[in-house]
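J.: Coordinates for the following, if possible.
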Amino acid sequence: MMRWLVPIILYILIETYAYQAIRTITKNQWVQIGYLVLSLLILSYVIYIFANYDRSVGPTKYTLRASALLLLTLVPKLIMILFLFGEDIIRVCVAGYNYLTNTFFEGTATQYFPDRRKFISQLALGVAAIPLGGLLHGIFRGKYNFKVIRHVLYYEDLPAAFDGFRITQISDIHSGSFDDAAKIEYAVDLINEQETDLLLFTGDIVNTVAEEMDDWIDTFKRIKTPKYGKYSVLGNHDYGEYVTWNSQEEKDANFEAIKEVHTKIDFNLLLNDSTFVEKDGERIAVIGVENWGHNFKKAGDLKKASEKVAKEDFKVLLSHDPSHWEYEVKKHSDHYHLTLSGHTHGFQFGIEIPGFVRWSPVQYVYKQWAGMYDEMGRYLNVNRGFGFHAFPGRVGIWPEITVIELRKGSNGKGT
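T.: Next comes the predicted model:
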């Protein structure tokens, strides 16, 4: 319980500060009491859920709900505090001036330390309503607001037979978080509408355990197998390392079951292995590594995965974590032409207005966090993810289906 002490104290301080805005706006005691009771109920629920978190089960819909409630209450209050704190700085300065000019000794304490202004509290509440609305939209609509993102990449050394070849990428399914079958069916239809040549999935099919996919096998089995196949790799969540197992045998059994899920939905799972896609007598290599993350599990073995691939082959690499590209792939002497990753989800929170602003907190952790990147003619696409995890919503960073068209020509890209 001690580990909860500091977060609880911080929450109470935030709540106490935010409550000042409510007191300033209204003197109605029932409104004030109602606000405090609601805040207390939410805090109690969140504490109860996380205090009873079962590491043998892992994340559940209850923990997702608790995290949503926590964010819905904390984020707007933090916005309010910024305004109130700014006003308090002014109030302290005025109080200091009054003290130095002796007005404190001539009047009342109220004259010495100015009251909060109702207008500032109203402004703080109004501005705080914006992120609250965004979070609510993200929870009820945004998490299933699937977008098809298209890129055209040009390579001088692309085999001529593959000029115009289309690849569809999906990533980070996280089936254990789904709560709307109709929306997932719609997303599968959207994938099928792309009429792609090759379909690639870049890991994290579950949150924790293989059973999370049991109710979704038939749905994902509906994804059409393109002419040149469906291939996949594992992500960090597919190794069952975020729960406590009764035995190593139980953990190993879950891992085997997760690998079998890929077969059940007609994907060819590449475990540090490669295959060739052949067309009109020419070929490109599809290489799949197990998870390799700078701060996560390093099961990926690029050398082993590329044993059957010649240096001059055109290469498409599947690697779940984009940090792999940054630390090992992009400057590799074997020249991996296109790397497909996921993992970051774009933090499921951010702002993306093409040509104007592109920001997410995850950019302070990952140099490549969403979209297409290139260096020296080597490209990396970081898919924003199909599903969601930890927070049951998406704000400004929408679930993504990526379609990449390969073209033969001078190095360049288009979207």
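
J.: contacts and neighbour counts: CA atoms only from here.
T.: Will do.

J.: I figured Trp325 hits Leu380, correct?
T.: Yes - applying Cα atoms under 8 Å, one finds Trp325 in contact with Leu380, separated by 7.4 Å.

J.: which residues are common contacts for those two?
T.: Thr339 (Cα atoms under 8 Å, 6 or more residues apart in numbering).

J.: where along the stretch 101-250 of the chain do the strands fall?
T.: Along the stretch 101-250 of the chain, the segments classed as strands by DSSP state E, counting those that start in this stretch run 147-155, 165-170, 198-201, 230-232.

J.: would you list every one of the strands in the stretch 301-415 of the chain?
T.: 315-318, 338-341, 351-353, 357-359, 371-375, 378-382, 400-408, 412-414.

J.: quick revisit: if we compare the strands of the stretch 101-250 of the chain, which one ends up closest to Thr24?
T.: Of all the strands of the stretch 101-250 of the chain, strand 147-155 sits nearest to Thr24, with 43.2 Å by Cα to Cα.

J.: list the helices and strands that closest one packs on?
T.: strand 400-408, strand 412-414 (3 or more Cα pairs under 8 Å, 6 or more residues apart in numbering; DSSP states H and E).

J.: Need the winner for burial among the ones you listed.
T.: strand 400-408 (a mean of 22; mean count of other Cα atoms under 10 Å).

J.: Nearest residue to Met372 in space, please, no chain neighbours.
T.: In space, and not counting its chain neighbours, Met372 is closest to Asn381: 4.4 Å by Cα to Cα, 6 or more residues apart in numbering.

J.: Would you do the same for the sequence below? I want to compare the two.
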Amino acid sequence: LDVYVEGLPPAFEGYKAAQMTDTHIGPYFRYTDLPGEIDRARSEGAQVLFFTGDLIDDIRHMPEAADTLKEKYPAFPDGIYYVWGNHEYYRGKDYIEKELLKTPVKILVNDHDAITKDGESLYVAGVDYPWSRGRAMEIEMDSMTDEAFRGIPKGAPVVLLAHHSAFLDEGFRKGAAITLTGHTHGTQFGLFGRPIITPFTYTRGLYSDGKNVGYVSRGDASWFPFRFSCPRELVIITFHRK
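T.: From the prediction side, this is the model:
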């Protein structure tokens, strides 16, 4: 993806980031597959890795996954950022967090950080997974996003990281340069590269409100062993000044 950002500092022209999501480490994407996928991101020139949830299902291999993240972390000059998905909660978030905290990976829970170059910053905001439904979910997501953006200078370029694709609306509301999500797997089925059913407002690919953009990744893997017209993907974002 080439993303054109109003107000992007000159130091970030051509800056590359990678998004990984929904690896669901288990029977179909093994912990031994993780190093190669991360290496692909670095080989594309990514200086930072954004992981938007659902890392693992078979948590017996969480120590090995954490060791891989720790080993590969120095390959990215600006580090690795992580936000929670729903499967972390299903499989044992406390244990997964305990293992991740042994690594330098930066977990963002309704919070933000800044990548700084030449005294100028690109902000990274990350939100938790919402569990409410209907209008209550909208209120929950509003609250999470507002908390994550609190303290970011007005008009500063921001990358918003979330697992649930509904956060694209929050990114548009807050003026995030790009919102990166996963969760949907692109539905894993489609025809002619498009989903057959769309149970989500934002299902796969690039969306825009006319000014800012959001992207829903099909995911680096899946928990279900079949895809049709919906291949897995590693997302590389190149930032440009508008």
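
J.: Quick check: TM-score for this pair?
T.: Superposed pair, TM-score by TM-score structural alignment, normalised by the length of the second structure: 0.86. Supporting alignment: 236 aligned residues with a Cα RMSD of 2.5 Å.

J.: just to revisit the earlier point, can you tell me the residue that sits opposite the residue nearest to Met372 of the first structure in the second structure?
T.: When the second structure is aligned by TM-score structural alignment, Asn381 of the first structure is paired with Tyr215.

J.: Verify the stated contact: its match with Ala176.
T.: No - using Cα under 8 Å, Tyr215 of the second structure is not in contact with Ala176; the gap is 11.8 Å.

J.: Neighbour count for the two, which is higher?
T.: Ala176 (26 against 21; other Cα atoms under 10 Å).

J.: what does that one align to in the first structure?
T.: In the first structure, Ala176 of the second structure lands on Tyr336 (TM-score structural alignment).

J.: One more: Leu206 of the second structure?
T.: Using TM-score structural alignment, Leu206 of the second structure sits opposite Met372 in the first structure.

J.: Neighbours of that match, how many?
T.: 18.

J.: just checking, what packs against the lengthiest helix in the second structure?
T.: What stands out as the longest helix in the second structure, according to DSSP state H, is helix 135-149. With contacts defined as 3+ Cα pairs under 8 Å, 6+ apart, the packing partners of helix 135-149 of the second structure are strand 111-117, strand 120-126, helix 167-174.

J.: so which of these gets nearest Ile139 of the second structure?
T.: helix 167-174 (10.7 Å).

J.: What's the match for Leu161 of the second structure in the first structure?
T.: In the first structure, Leu161 of the second structure lands on Leu318 (TM-score structural alignment).

J.: what do you get for His24 of the second structure?
T.: Under TM-score structural alignment, His24 of the second structure pairs with His174 in the first structure.

J.: got the end-to-end distance for stretch 202-213 of the first structure?
T.: One end of stretch 202-213 of the first structure to the other measures 16 Å (Cα to Cα, to the nearest Å).

J.: most centrally placed residue in the first structure?
T.: His345 (2.5 Å; Cα atoms, centre = their mean).

J.: Leaving out the residues flanking it, which one is nearest to that one?
T.: Closest to His345 of the first structure by Cα to Cα, 6+ apart is Arg384, at 4.5 Å.

J.: dump the residue contacts of that neighbour.
T.: Going by Cα under 8 Å, 6+ apart, the list of residues near Arg384 of the first structure reads 171, 342-346, 370-371, 397-400.

J.: I'd like those residues as CSV, with distance to Asn268 of the first structure appended.
T.: Formatted as CSV, the contacts of Arg384 of the first structure follow (distance: Cα to Cα, whole Å):
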residue, distance to Asn268 of the first structure
Ser171, 15
Gly342, 18
His343, 20
Thr344, 23
His345, 23
Gly346, 26
Ala370, 25
Gly371, 25
Ile397, 29
Trp398, 27
Pro399, 23
Glu400, 21
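
J.: Filter the residues you listed down to the buried ones and hand me the ChimeraX line.
T.: One line in ChimeraX is enough to select the buried ones among the contacts of Arg384 of the first structure; burial here means 16 or more other Cα atoms under 10 Å:
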select :171,342,343,344,345,346,370,371,397,398,399,400
